[in-house]
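>>> This is a predicted model, with the sequence first.
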Amino acid sequence: MKFKIYSIIAAGTLGLTLASCKKDFLDKSPISQVTPDVAFADAAAAEKLIQGAYDGMYNDFHIMDFMTNGDVISDNCYAGGDNPNNAQLDKFTVTPTNSNVSRDWAALYKDIKNCNLITDNVPNIKDDKLDLNNRRTQIIAEARILRAYMYFHLVRLWGSVPLVLKTPSTAEEFQPAKASVDAIYAQIIADLEYGAANARVSGPNKGIVTKGIANALLAKVYATKSNPDWSKVQQYADATINGGYSLLGNYDFLWDSNHKNNTEAIWEMQYDGWGGPLGHGNWMPSQLFGAGWKKFNTPTNDLVALFNSEGDAVRKASSIFTDGIGWDDDYWKDNATYPHIHKYRADDKTDTYLIRLADIILLKAEALNEQSSGGWAQAKTLVDQIRNRVNLSGTPAADQASMRLAIEKERRLELAFEGHRWYDLLRTNRAITVMNAQKDGNGASLNYNVTPAKLLFPIPQSELDRNPNVR
């Protein structure tokens, strides 16, 4: 096929449209544009393709929607602010015209397109330099890990979606039908297994995908499938844990921006600010725009109460700060002070963790607990390791059922505002029970009325209009 033009979005035109101000925050031109005469010519072009795949991740989905999807939909955050699309997600009233839903779908499939350009074409580039030190294989492995990660989000958010594994060349391929959830997971696993076997052990920073990232994702994928394979979870969790990572001694070092690319980070988005050399800036809801900005993703009464009841002062101080800026918040309006997220405090240069070691340690604990009725004792050692770091005593859980809930709680407190909570509730089949039990600060039900039909996003209306095969 002859290609007219490929734009690999690096720090592309990102329009952050907020309902209250109707303003595009970011207007950045693409910095990696690939045209037919250079796209697939040599080793340098292959490196440009994989760099474009990485740079393409600096879009609204990975910059901010990961937290809205993981924490606002869950019991960790209210929507906050004044964006009606976020409010729909918060209240389980999402429609196919929700702009968050459509932009996330588009962003993930654009990332997949960038990966498919690599897997389609890098194997055929005739340049001996590309085979020095297995670089060709490494590039393909990185692309397949990235593609698996995008599909992992798609299948958890939408369920059955099109499985596009090559650049479309026919009318039919431009309107693909949905694949089964099992088929999507099978492809995710195949891509990650290839990545675990062929990716680099380490890169120049924690933003480059490696064997450790592939192993960590495999552990998470095997725990998330409709039929979890806990022995596989343990296998890949062990492979990750033994891959040279270690917990930081001080929990707050994870968030002070003085310890980027630390030993606990497995996969870390690299931000240098919108005005930096790379132009990779972050947008986080807590402090970036100062006291005069409406605060999005507001911590819930339920989460604040959990930190307090657990006596978890260390993680609460790192995760939440309070001030007098409430903006008539529906859930905190009777308070003199209001909670805000505190994990992202160094303006637009704050890195975010896609995966870190504590997540995988707790996932291994879960695998140990689920594999046998006596596994709780081994799981306790790992849970207590996480608790001891923040000066908490060991968990009192002393059987499989209580340990299951203890691990769920520990993951919530440890990983709050990192985009994991909703997916944890989904994979453990706890989402409906937990969300329908939510109350406001006065003990009144929030009346979410969650049903199985509300657990997944609707296909965006724009995609329904474009592709009748996804109906």
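Now that the structure is in, tell me what you want to look at.

>>> Going by C-alpha atoms from here, please, whenever you check contacts or count neighbours.
Noted.

>>> Could you pull out the helices in the stretch 101-250 of the chain for me?
135-158, 181-198, 211-224, 230-241 (DSSP state H, counting those that start in this stretch).

>>> next one: the stretch 351-471 of the chain
Under the criterion DSSP H, counting those that start in this stretch, the stretch 351-471 of the chain contains helices at 357-371, 376-389, 400-415, 421-427, 431-436, 461-466.

>>> by contact count, what packs against the first one?
Counting contacts by 3 or more CA pairs under 8 Å, 6 or more residues apart in numbering; DSSP states H and E, helix 357-371 packs against helix 211-224, helix 230-241, helix 376-389, helix 400-415.

>>> Show me the one of those helices that comes nearest residue 302.
When these are compared by CA to CA, helix 400-415 sits nearest residue 302, at 11.4 Å.

>>> picking up where we left off before, quick one: which of the helices and strands packed on helix 357-371 is nearest residue 266?
Each of the helices and strands packed on helix 357-371 was checked against residue 266 via CA to CA, and the shortest separation belongs to helix 211-224, namely 6.2 Å.

>>> elements contacting the closest one?
Checked by 3+ CA pairs under 8 Å, 6+ apart, helix 211-224 has helix 135-158, helix 181-198, helix 230-241, strand 265-269, helix 357-371 packed alongside it.

>>> and the comparison structure, right after this:
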Amino acid sequence: MKISDLSKYIFLFLAVLGLAGCKEDFLERPPLSQLTDGTYYTTGEEVLQATAPLYNVVWFDFNDKSSFGIGDARAGNMISNDYNSFYQFSVAASNDRLIESWRSFYNVIGQSNMVMYNIDKSTKTTVPDNMKRHAIAEARFMRGVAYSYLVRNWGAVPIIDNNVKQMGDTSIARNTVESVWEFAIRDLRYAVKNLPAVSVAKGRINKYSAEGMLSRLFLVRSGVGATGGKRNQTDLDSAKYYAQDVIKNSPFSLMSSYPDLFMTKNNNNPESMFALQWVYNGEWGTQNTFQAYMAYDTKVTGSWDGWGAAHGASADYLKSVSPADSIRRKATFMLYGDLYKEILQKNGGLLYDRNTVANIKKYVVGTADDNDGKVTGMHTEVNTNMLRLAEVYLNYAESILGDKASTSDPEALKYFNMVRTRAGIPALSVITFDDIFKERRVEFAMEGNYWYELVRLYYFNPAKAKEIINGQDKGSYTVAIKPGTGTSASNPRQFVFTFTPVYYKVDDSTFWLPYPESELAKAPNLRKPPVPYKF
């Protein structure tokens, strides 16, 4: 059968999805008729249409502001007065970004559960069984990913696997961290078994998307319950197995140009294994708002938005990134004198001339003229990368390294160095955990990843994770070009920074986010010790 592009489904099914459901607390059960009237699914294509909103609108509240507030500000990559409570580790239970992220994750879970319920109850015999399993696999993939975010932000959280029985139950309890990880991994394993090797439409996940996600989840879980810093070898082996299968057999490949990964024209590129799919001219909640908040000036967007003048790279990030790593740095954060030819193209490009902050570039795509008309105020349709092949390469290298001090294994070096050399950085002949950890920070900065790397480290080496965070400079700085440099290609710019260091401490009590106060009021059992989930 011929399957249309995912964006078509997003348009068709927004009304059916019901945006009101995105604003409900997770304890409030969405009506079962929200996605279908009970007689809808008669073809495989109709079943696929039901899962399309799982690729954007249910993630909107997280992507809108929370993803970078948690993933980059809290992690120490980004500074901004708007998100200072995150990187100062003083987030209140009433914080809007906190509530939005919790709500979004449980909306993904609730809507995924609804899709599965409706497919089970409302699918005609004319729908091929493999298409039903395909849609359920997409829903379980999304649900598993949502739980992987919840557990890394809040620790023990309630597992909701049945909206009918559980949502609205104010006596619901938290489940243990071990239970949540097992539940998420089981969801992803189902997805591996029931998704096709090749995506049925551009932007849709496939078997290898799920395998790549499993390589991440097993690598993280390998540290859960670790003693003496030694991770679970079975989980490390599983991470290696799934990463290797992706690398050897999947249709994915690295893009040759790192900056091109974050341009609208390259949505769903060969490196993109799972990305949120946005449309610039759909209903509210279907667009990517990142540029509106992160672009430093209205001239960048060509519209009335562009409120990101105060958002930029942290001093710590600028101190940690090598001057030689200019390709990735420039594609992520702007420094004085950078020229971006892809923005304001009619004027020859955007020349960045600010020297008191390194503003954000990644996912800032420019004006409508720069994007075939597909930009309006607070609306772009550049994908949000949730999983790229580059991460699977690093997962593979790290799973081979395991708990050893270093490795010169040819396979580990090959794929680790493919990520580096694309960025114009020399290959290494021996790699350590710290090498891989730093590589992840630079490669995925402003993609909402680094906080979760710190959580992963905290699982098996909490002292080191806290040491890294407590040593991060989150103060102000100014930037200048070193006199006599930048005169030619053979004499590139060198930057001179003047830092005013500021540090904020984290401890075991502030490392995890607080539960939203609204949820604690409705479900007081969330204050009680977590219990194992009954599989």
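Everything's here; your move. As the structure is a computational prediction, the values presented were derived from the model and not from experiment.

>>> Aligned to residue 390 of structure 1, what sits in structure 2?
Aligning on TM-score structural alignment places residue 390 of structure 1 opposite residue 423 in structure 2.

>>> quick one: that match from residue 297 of structure 2, how far?
For residue 423 of structure 2, the distance to residue 297 of structure 2 under the criterion CA to CA, to the nearest Å works out to 28 Å.

>>> do residue 438 of structure 2 as well
From residue 438 of structure 2 across to residue 297 of structure 2, the span is 31 Å (CA to CA).

>>> More neighbours: the two, which one.
Of the pair residue 438 of structure 2 and residue 297, residue 297 is the one with more neighbours under other CA atoms under 10 Å, namely 17 against 13.

>>> That one contacts residue 308, correct?
Yes - the pair residue 297 of structure 2 and residue 308 qualifies as a contact (CA atoms under 8 Å) at a distance of 6.9 Å.

>>> residue boundaries of the strands in structure 2?
Residue ranges of the strands in structure 2, as given by DSSP state E, are 78-79, 272-276, 312-313, 339-340, 350-351, 375-376, 379-380, 384-388, 476-481, 495-500.

>>> mind checking which of these is nearest residue 142 of structure 2?
Comparing these by CA to CA, strand 272-276 comes nearest, at 10.2 Å.

>>> The match of residue 390 of structure 1: what's it in contact with?
When the contact criterion is CA atoms under 8 Å, 6 or more residues apart in numbering, the partners of residue 423 of structure 2 are 257, 258, 325, 327, 328.

>>> Looking at these, which are in helices?
Within those, residues falling in helices by DSSP state H are 327, 328.

>>> which of the strands of structure 2 is buried the deepest?
Of all those, strand 78-79 has the most neighbours on average by mean count of other CA atoms under 10 Å, namely a mean of 28.

>>> who touches that one?
Residues outside strand 78-79 of structure 2 that contact it (CA under 8 Å, 6+ apart) are 72, 73, 87, 310, 311, 312, 313, 314, 317, 446, 474.

>>> again with stretch 455-465 of structure 1
By CA under 8 Å, 6+ apart, the list of residues contacting stretch 455-465 of structure 1 reads 94-98, 101-102, 105, 156-159, 426, 431, 470-471.

>>> Just the buried residues of those.
Restricting those to buried positions leaves 94-96, 98, 101-102, 105, 156-159, 426, 431, 470, with burial counted as 16 or more other CA atoms under 10 Å.

>>> from those, which single one is nearest residue 385 of structure 1?
residue 426 (25.5 Å).

>>> what does the closest one align to in structure 2?
Under the alignment (TM-score structural alignment), residue 426 of structure 1 pairs with residue 455 of structure 2.

>>> Equivalent analysis for residue 302 of structure 1, please.
Using TM-score structural alignment, residue 302 of structure 1 pairs with residue 316 in structure 2.

>>> Spatially central residue for structure 2, please.
residue 386 (4.2 Å; CA atoms, centre = their mean).

>>> aligned partner of that one in structure 1?
When the two structures are superposed using TM-score structural alignment, residue 386 of structure 2 falls opposite residue 354 in structure 1.

>>> ok, that match to residue 411 of structure 1 distance?
In this structure, residue 354 of structure 1 and residue 411 of structure 1 are 15 Å apart, going by CA to CA.

>>> next one: residue 344 of structure 1
Using CA to CA, one gets 19 Å for the distance from residue 344 of structure 1 to residue 411 of structure 1.

>>> Those two: who's more crowded?
Set side by side, residue 344 of structure 1 and residue 411 give different neighbour counts by other CA under 10 Å, the larger being at residue 344 (26 against 21).

>>> any idea how far residue 300 of structure 2 is from the closest residue to residue 41 of structure 2 other than its chain neighbours?
Counting by CA to CA, 6 or more residues apart in numbering, residue 123 is the residue found nearest to residue 41 of structure 2 once chain neighbours are left out, at 4.8 Å. With distances taken as CA to CA, residue 123 of structure 2 is found 48 Å from residue 300 of structure 2.

>>> Kind regards, and thank you for your time.
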